[in-house]
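In: sequence unknown, structure follows:
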């Protein structure tokens, strides 16, 4: 009876896995077909890949959009991890009731949709002359309540005995954070890096508002531009989506173990 249950369980999980991965497979296959074949629902690889690539390169500045996306996502990841981890560390290590109130306000801010503050932000950034700048892209989401909460939860498992020993050895508080806390929380940093990089890479609404020049276009903006006009080439569109998805897929698979450990540690 137990053996039959295990077989049924694995069959069910296999079916669910295939259903989950099918959209990715269909996207990759569609990138090798013409628009007509994509509409017809072709499920086997075709021979239209290089033609679609040529059409994509002629339709927009793919290399520039890819470079901009990498630049914004990498800078966002580095600065956001440092700022949010420092805040989460401070909230927990130097804990008091006032910081609990501030943290509650930050968590309440998560309930405010970004579109509600987008227009005031645009007006502010326009007056500060931050349109079409990297700083204009980074500032609104450089520090997020979710990441601060993630690092705060992880800091709760950080042994305070190490802090006391480091202080007795003469390390100041900032060096304790840099030389002890950061190396100890590698899994949390990996999970936060995946979340931040994917969020920055896939960001569309704010870059669309703040980046008004063609030289500042990102990959999600380029993909959206391919749908403009009276006729959409779905083969080219699928190829662009595939190229846009590859970096995030690679990063997730490289750091998936640390991601699971970091999320689990934060929950604990």
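Out: Right, received. Where do you want to start? On a predicted model such as this, the values are computed, not experimentally measured, just so you know.
In: When you work out contacts or count neighbours from here on, use the C-alpha atoms and nothing else.
Out: Fine.
In: Let me know the secondary structure of residue 45.
Out: coil (DSSP: H, G, I helix; E, B strand; the rest coil).
In: wait, it sits on residue 32?
Out: Yes - counting by C-alpha atoms under 8 Å, residue 45 touches residue 32, with 6.0 Å between them.
In: Between the two, point out the one with more neighbours.
Out: residue 32 (25 against 15; other C-alpha atoms under 10 Å).
In: Residue 218 versus the more buried one, what's the distance?
Out: 23 Å (C-alpha to C-alpha, to the nearest Å).
In: Give me the helices and strands touching the helix or strand where residue 24 lies, please.
Out: For residue 24, the host element (DSSP states H and E) is helix 2-30. Judged by 3 or more C-alpha pairs under 8 Å, 6 or more residues apart in numbering; DSSP states H and E, helix 2-30 is in contact with helix 234-267.
In: what packs against the helix it packs on?
Out: So helix 234-267, by 3+ C-alpha pairs under 8 Å, 6+ apart, packs with helix 2-30, helix 35-40, helix 49-59, helix 145-155, helix 186-201, helix 219-225.
In: ok, 6 Å please
Out: Helices and strands touching helix 234-267, by 3 or more C-alpha pairs under 6 Å, 6 or more residues apart in numbering; DSSP states H and E, are helix 145-155, helix 186-201.
In: Figure out how far that helix is from the centre of its chain.
Out: 8 Å (C-alpha atoms, centre = their mean, to the nearest Å).
In: relative orientation of it and helix 49-59 in degrees?
Out: Helix 234-267 and helix 49-59 are oriented at 90 degrees to each other (axes from the mean of the first three to the mean of the last three C-alpha atoms, to 10 degrees).
In: any idea of the angle helix 234-267 forms with helix 145-155?
Out: Using the same axes, to 10 degrees: helix 234-267 against helix 145-155 is 40 degrees.
In: Okay, angle between helix 234-267 and helix 186-201 too, please.
Out: Using the same axes, to 10 degrees, helix 234-267 lies at 150 degrees relative to helix 186-201.
In: Identify each buried residue in helix 234-267, please.
Out: 234-245, 248, 252, 256, 258-259, 261-263, 265-266 (16 or more other C-alpha atoms under 10 Å).
In: Skip the chain neighbours and tell me the closest residue to residue 163.
Out: Setting aside the residues directly before and after it, residue 163 is nearest to residue 176 in space (C-alpha to C-alpha, 6 or more residues apart in numbering), at 7.3 Å.
In: Pasting the second one now:
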């Protein structure tokens, strides 16, 4: 009887799952078809998979774009986890009124859209380019520096730190550990699920970042994979089979990272909510 009552729920969830996964399945199928077949709305797989991949690698520097995105995403993720976890740990473990005020200001900054600060940010990096070109316009550093940590990630680590057993810190202090030693030798290993969830969120956000790299990266050799896909779609007569193939290739790294760390991701998100 209970199973019959749950049938409508299961049907609804199945329908919702099908609607959610259909676009990705259509992209996979379209990557195997010619451009004309994609334009005509063909849903069945074709036989042009290898042709689309070969044409993609011949038309654009796919490997260079993937390498640029990988450098930016990995570096951003490592820096973000270090700085955001240090900040979240400090805000939660060393409480004071002044720190709470600073934290509230950080939360308010989450309400400001990135587009609102993009112009002054570009002007700042343009000014830096004159005397410090290594981190100026059209460099990997100019993409990483404004985005390597966010107020959300600091908030996430502070919430996760609420679940951290504070008695372990006292035991570490008794054993003579410094404050940095407490963080790196006790806090970091204990909060590995939070780090896994934060890594997935940051990596996917950095890998798919489009607006700021579009503004600050100005030469083809610095182009990331989202910019490459956008460039393919902006031609006079775009080849949709090649575009779909590029989308599939660009999705594989993020999908791999997520599936390898999904258990830790769920555990880390649940812990932060609690």
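Out: Perfect, I can see it now. As the structure is a prediction and not an experimental result, all values here were calculated from the model.
In: if we can go back for a sec, mind telling me what element the aligned partner of the residue nearest to residue 163 of structure 1 in structure 2 is part of?
Out: In structure 2, the residue matched to residue 176 of structure 1 (TM-score structural alignment) is residue 182. Assigned by DSSP H and E, residue 182 of structure 2 belongs to helix 179-182.
In: Return the mean post-superposition distance for that helix against structure 1.
Out: If you overlay the two and look at helix 179-182 of structure 2, the average distance to its match in structure 1 is 0.5 Å (mean C-alpha distance after the TM-score superposition for structure 1).
In: So which elements touch that helix?
Out: Using 3+ C-alpha pairs under 6 Å, 6+ apart: helix 179-182 of structure 2 touches no other helix or strand.
In: how does it look with 10 Å?
Out: If contacts are counted by 3 or more C-alpha pairs under 10 Å, 6 or more residues apart in numbering; DSSP states H and E, helix 179-182 of structure 2 sits against helix 167-174.
In: Tell me the buried residues in the helix it packs on?
Out: Neighbour counts over helix 167-174 of structure 2 (16+ other C-alpha under 10 Å) mark 169, 172 as buried.
In: Next: stretch 72-88 of structure 1.
Out: With burial defined by 16+ other C-alpha under 10 Å, the residues of stretch 72-88 of structure 1 counted as buried are 72-77, 80-88.
In: ok, now stretch 123-131 of structure 2?
Out: 125, 126, 128, 129.
In: With stretch 37-51 of structure 2 instead?
Out: Those would be 37, 38, 48, 49, for stretch 37-51 of structure 2 by 16+ other C-alpha under 10 Å.
In: to the chain's geometric centre, what's the distance from it?
Out: 30 Å.
In: What lies in contact with that stretch?
Out: By C-alpha atoms under 10 Å, 6 or more residues apart in numbering, the residues outside stretch 37-51 of structure 2 that reach it are 25-36, 54, 56, 239-242, 244-245.
In: Check those for burial and list the buried ones.
Out: Buried among the contacts of stretch 37-51 of structure 2 by 16+ other C-alpha under 10 Å: 26-35, 56, 239-242, 244-245.
In: Excluding chain neighbours, give the residue nearest to the residue nearest the centre of structure 1 in space.
Out: In structure 1, the centroid-proximal residue (C-alpha atoms, centre = their mean) is residue 198; its distance is 1.7 Å. Spatial nearest neighbour of residue 198 of structure 1, chain neighbours left out: residue 248 (6.0 Å); criterion: C-alpha to C-alpha, 6+ apart.
In: what does that neighbour align to in structure 2?
Out: For residue 248 of structure 1, the residue aligned by TM-score structural alignment is residue 254.
In: Residue 89 of structure 1 now?
Out: That one, residue 89 of structure 1, aligns with residue 89 by TM-score structural alignment.
In: Does its match belong to a helix, a strand or coil?
Out: Assignment for residue 89 of structure 2 (three-state DSSP): helix.
In: Isn't it up against residue 163?
Out: No - if you go by C-alpha atoms under 10 Å, residue 89 of structure 2 and residue 163 don't touch, sitting 11.2 Å apart.
In: The two: who's more crowded?
Out: For residue 89 of structure 2 and residue 163, the more surrounded residue by other C-alpha under 10 Å is residue 89, and the numbers stand at 23 against 13.
In: Run through the residues that contact residue 272 of structure 2.
Out: 155, 156, 157, 158, 159, 160, 161, 162, 163, 193, 194, 197 are the contacts of residue 272 of structure 2 under C-alpha under 10 Å, 6+ apart.
In: got a list of what the closest residue to the first one other than its chain neighbours touches?
Out: Distance criterion C-alpha to C-alpha, 6+ apart; nearest residue to residue 155 of structure 2, sequence neighbours excluded, is residue 88 at 6.5 Å. By C-alpha under 10 Å, 6+ apart, the contact list for residue 88 of structure 2 reads 103, 151, 153, 154, 155, 156, 157, 158, 159, 160, 161, 162.
In: quick one on the thing from earlier: export the helices and strands packed on helix 234-267 of structure 1 as TSV, with columns for distance to residue 166 of structure 1.
Out: Shown next, in TSV, are those (distance: least, C-alpha to C-alpha, whole Å):
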stretch	distance to residue 166 of structure 1
helix 145-155	16
helix 186-201	19
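In: So which of those helices is nearest residue 210 of structure 1?
Out: helix 186-201 (14.0 Å; C-alpha to C-alpha).
In: How about residues contacting the helix or strand following that closest one?
Out: Per DSSP H and E, the first helix or strand lying C-terminal to helix 186-201 of structure 1 is helix 205-210. Defining contact as C-alpha under 10 Å, 6+ apart, one finds that helix 205-210 of structure 1 is touched by 114-115, 118-119, 121-122, 125-126, 130-134, 136-138, 140-141, 200, 216-218, 220-221, 224.
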